[in-house]
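J.: Below is the sequence, then the predicted model.
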Amino acid sequence: MALHRVNTDDYSEQLRQKAERLRAAYSDYTDLEPELFPSPPIHYRLRAEFKMWQEGGRVDYAMYRQGEYKKPFVIKEFTVGAELINDLMPKVLEAVNASELLRKRLFSTEFLTTLSNDALITLIYHKKLDEAWEAEARALQDKLGFPILGRSRKQKVVLERDYVTEQLQIGDRTYSYKQVEGSFTQPNGEICRSMIRWAKDVCEGSEGDLLELYCGNGNFTIPLCEHFDKVLATEISKVSVNAAQENIRANGVSNLNIVRLSSEEFTQAIDKVRPFRRLKDIDLDSYDFSTVLVDPPRAGLDADTCAMVARFPRILYISCNPETQLENLEELSKTHRVERFALFDQFPYTDHTESGILLVRK
């Protein structure tokens, strides 16, 4: 099925089939039916990236069909994209085609939006961006009312800002997030909100402290802080760590420390294999970790991190790849049992499935 156009009549059945496949895949570890968190059927993607197809002195948005990377097809509609993306797409395209400076050697266009109606448009080129380009881009920025970012090889031109701000209502609180262009953010805003709500429900009534690995910009970390005495979170991306620090201040969180470490480095640190200067102000022995939250990349947890995580009484494991989560479960199930099980439909109309499990020590 084309990513730009969907048949919403099929959605309920597709989700049911995903749930059945996931339940069957995890049947060796739990008899639970997965808690289902459906996506909005349309306008759910907050991020979009398009190739810009140049032909006959005109440029159009284009995508590739899977396996046909030399045959782009022009995008005329993008119903899976956020409404704000759909509103901005024709306006950007009209302006680019009206200006040779903006059109020439334009290679790609990216849209980053939020549920709270903020947006950033990134124009990516195969040419050096000069003052003349900047003047045209500023005029477009003023017309759109949203910031423009220019990129080329070894060049990044920030006209106003390189981030968007998200406001997520969770229960009776609103959480504010700075989301920087080029860093990871959840692509489906409503599913992101569902994931946070589920994680908060899982952690309701927790005691002790929380450790989080792969924390990104604090997406889960900040809302979960109210459920624990203290929280320590790690993230390897410097951009994400800097954004997380700003998000901590923006949300008035006082019991959270974020450190720039990979999961492998943190495993070495907690095992006292070697010291890290980045932990010089953190006393690991002062933490009473009762729960660990992991949301790793598609490769899942490496063997050493998996072994380290298995020491915790409670493991909250959110995964964008059930296959590698199952590989980790083969080890973690030796010491823990599955108490909660969830399916988050981040990408409807595809085979992609995201899952969440709460593991409790046997």
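T.: In hand now; what should we look at?
J.: going forward, measure contacts between C-alpha atoms and count neighbours the same way
T.: Will do.
J.: now the helices: where do they sit in the stretch 201-350 of the chain?
T.: Ranges of helices in the stretch 201-350 of the chain, per DSSP state H, counting those that start in this stretch, are 221-224, 238-250, 263-270, 303-309, 322-332.
J.: Highest mean neighbour count across those helices, which stretch is it?
T.: Mean neighbour count (mean count of other CA atoms under 10 Å) peaks for helix 221-224 among the helices of the stretch 201-350 of the chain, with a mean of 22.
J.: dropping in the other structure now:
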Amino acid sequence: MEQNDILILHVVKWYPYHKDTQHGIFVKKHIDATGDKPHILGFINDHFPPIQTNNSTIFGAKKMTFAAKFGTFISTVNAVKPAIIHFHCFAPDLIPMLWYARLRGIKVVHSEHWSGLLPVNLMKLEPWKKQLAKWFFEHVHLVLPVSAILEEGIHTVAPKAHLKVIPNIVEKHEVMISNHEERPSVSFCMVADVVFKVKRQNVVLEAFKNLEQVKAELHFYGGGPDLGLLEAMASRLPNVYVHGRISNDQVLAILPSHKAHVLFSEYETFGITTIEARKAGIWAISRPVFGASALKDSCTLMVDNTEELTDSFKQILEENDAFIADYSFLESHPISIQLFEAYKGLFS
């Protein structure tokens, strides 16, 4: 059985579109790894006319009734006739779609990225949603969490679920080497949605302020609900810069111009930007509780509180430039092989 022999319909709630090219980019990378011109049906929480390209139809589904979504799903399944339906990111309205797929005898796979299912967040999950998630995960044929720590959370919710970790894709990127030691100040950066409660840019900024202004600068990349507040906080600091949201390609191009990247979130199902930073040949500051933390190397500093965060900033001021890390096993080709093996296993 070859990969192109298996017809797959991907159903997504997160996926890049014209208003936000970063929206669910991690989902798109997984889907792109499954083959050329994949069949995609998307229901995005926004309002815009349907976007059709090749085998893909993405709906702005914010005002779409569930009956309309379900009817569209059924008609798409009947038209495509997939061997596998691959859902991405749990939502309760996927449950009737799963029921219909099982009724039709179609194999069902689900990829999960949602941080709400991390062990640290399960106590916050409403009981009704936890029960729906349990039923869903235990009735798909295979669940693919992106990290072992997310796998642990899903197993807690749904002990009978069939689980296989397939990590996020972090692509190879041509790195333009920068000599940071020739610069008058050391440049740190943080790439993340600006949501203080989760990503904690405000905490990172407070720790960074312990450094002498002439020795270091800090650049924030990302958009979000707290962007305006972050801009106001940075406006009083001559060595702190807020750039707003940029595309993933722009992130990969700009990372090597910095000496280090910091990610100090409350939690992360994976922590892609830490790996991207290391593949760009710069230092990374991260936390040991993130999904990708087990992949750390000698140029990744693990910190767990603000004092350690400040110390890591100071340590990097004195360090030589980091080396370029490999992580080729996270690129699309090896992940594509893992996905195909998972699909093939459903028919053995």
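T.: Happy to help now that I have it. Everything numeric here is computed off the predicted structure, so don't read it as measured data.
J.: Superposed, what's their TM-score?
T.: For this chain pair, the superposition-based TM-score is 0.29 by TM-score structural alignment, normalised by the length of structure 2; 129 aligned residues with a CA RMSD of 4.5 Å.
J.: circling back: could you dump the helices of the stretch 201-350 of structure 1 to TSV with distance to Leu84 of structure 1?
T.: What follows is the helices of the stretch 201-350 of structure 1, written out as TSV (distance: least, CA to CA, whole Å):
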stretch	distance to Leu84 of structure 1
helix 221-224	26
helix 238-250	23
helix 263-270	36
helix 303-309	40
helix 322-332	31
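J.: do you know which of the ones you listed lies nearest Phe107 of structure 1?
T.: Among those, the nearest to Phe107 of structure 1 by CA to CA is helix 238-250 (24.6 Å).
J.: tell me what that closest one is packed against?
T.: strand 173-180, strand 256-259 (3 or more CA pairs under 8 Å, 6 or more residues apart in numbering; DSSP states H and E).
J.: so which of those gets nearest Leu22 of structure 1?
T.: Comparing these under CA to CA, the one sitting nearest is strand 173-180, at 30.7 Å.
J.: any idea of the angle the closest one forms with helix 238-250?
T.: For strand 173-180 of structure 1 against helix 238-250, the angle by axes from the mean of the first three to the mean of the last three CA atoms, to 10 degrees is 150 degrees.
J.: in strand 173-180 of structure 1, what counts as buried?
T.: By neighbour count with 16 or more other CA atoms under 10 Å, strand 173-180 of structure 1 contains the buried residues 175-180.
J.: Just send those residues back as JSON lines, with distance to Arg151 of structure 1 too.
T.: Shown next, in JSON lines, are the buried residues of strand 173-180 of structure 1 (distance: CA to CA, whole Å):
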{"residue": "Tyr175", "distance to Arg151 of structure 1": "30"}
{"residue": "Ser176", "distance to Arg151 of structure 1": "27"}
{"residue": "Tyr177", "distance to Arg151 of structure 1": "24"}
{"residue": "Lys178", "distance to Arg151 of structure 1": "20"}
{"residue": "Gln179", "distance to Arg151 of structure 1": "18"}
{"residue": "Val180", "distance to Arg151 of structure 1": "14"}
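J.: For stretch 47-59 of structure 1, buried residues please.
T.: Buried residues in stretch 47-59 of structure 1 (16+ other CA under 10 Å): 47-48, 50-54, 59.
J.: Can you tell me which of those end up in helices?
T.: Using DSSP state H to define helices, no part of the buried residues of stretch 47-59 of structure 1 is located there.
J.: so of the residues you listed, which ones are in strands?
T.: Among the buried residues of stretch 47-59 of structure 1, the ones falling in strands (DSSP state E) are 47-48, 50-54, 59.
J.: so which pair among those residues is furthest apart in space?
T.: Distances among those were taken as CA to CA; the most separated pair is Arg47 and Gln54, at 22.3 Å.
J.: got the helices and strands packed on helix 238-250 of structure 1 as CSV, with distance to Ala19 of structure 1 columns?
T.: Listed next are those as CSV, based on distance: least, CA to CA, whole Å:
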stretch, distance to Ala19 of structure 1
strand 173-180, 30
strand 256-259, 35
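J.: Next, the contact list for Thr267 of structure 1, please.
T.: 304-305, 308 (CA atoms under 8 Å, 6 or more residues apart in numbering).
J.: Tell me the one of those nearest Val157 of structure 1?
T.: Thr305 (38.5 Å).
J.: these two touch, right, that closest one and Ser263?
T.: Yes: counting by CA atoms under 8 Å, Thr305 of structure 1 does reach Ser263; the two are 6.4 Å apart.
J.: Spell out the residue ranges of the strands in the stretch 51-200 of structure 1.
T.: 58-65, 68-74, 106-113, 119-125, 148-152, 155-158, 163-170, 173-180 (DSSP state E, counting those that start in this stretch).
J.: what helices or strands is the helix or strand where Ile149 of structure 2 lies leaning on?
T.: In this structure, Ile149 of structure 2 sits in helix 148-157 according to DSSP states H and E. Under the contact criterion of 3+ CA pairs under 8 Å, 6+ apart, helix 148-157 of structure 2 touches helix 127-139.
J.: Export the strands of the stretch 51-200 of structure 1 as CSV, with columns for distance to Asn86 of structure 1.
T.: Below are those laid out as CSV (distance: least, CA to CA, whole Å):
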stretch, distance to Asn86 of structure 1
strand 58-65, 12
strand 68-74, 15
strand 106-113, 10
strand 119-125, 12
strand 148-152, 16
strand 155-158, 23
strand 163-170, 17
strand 173-180, 20
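J.: so where do the strands sit in structure 2?
T.: Secondary structure of structure 2 by DSSP E: the strands cover 8-12, 39-44, 51-53, 56-60, 84-88, 107-112, 142-145, 186-191, 216-221, 240-242, 260-262, 283-286, 300-302.
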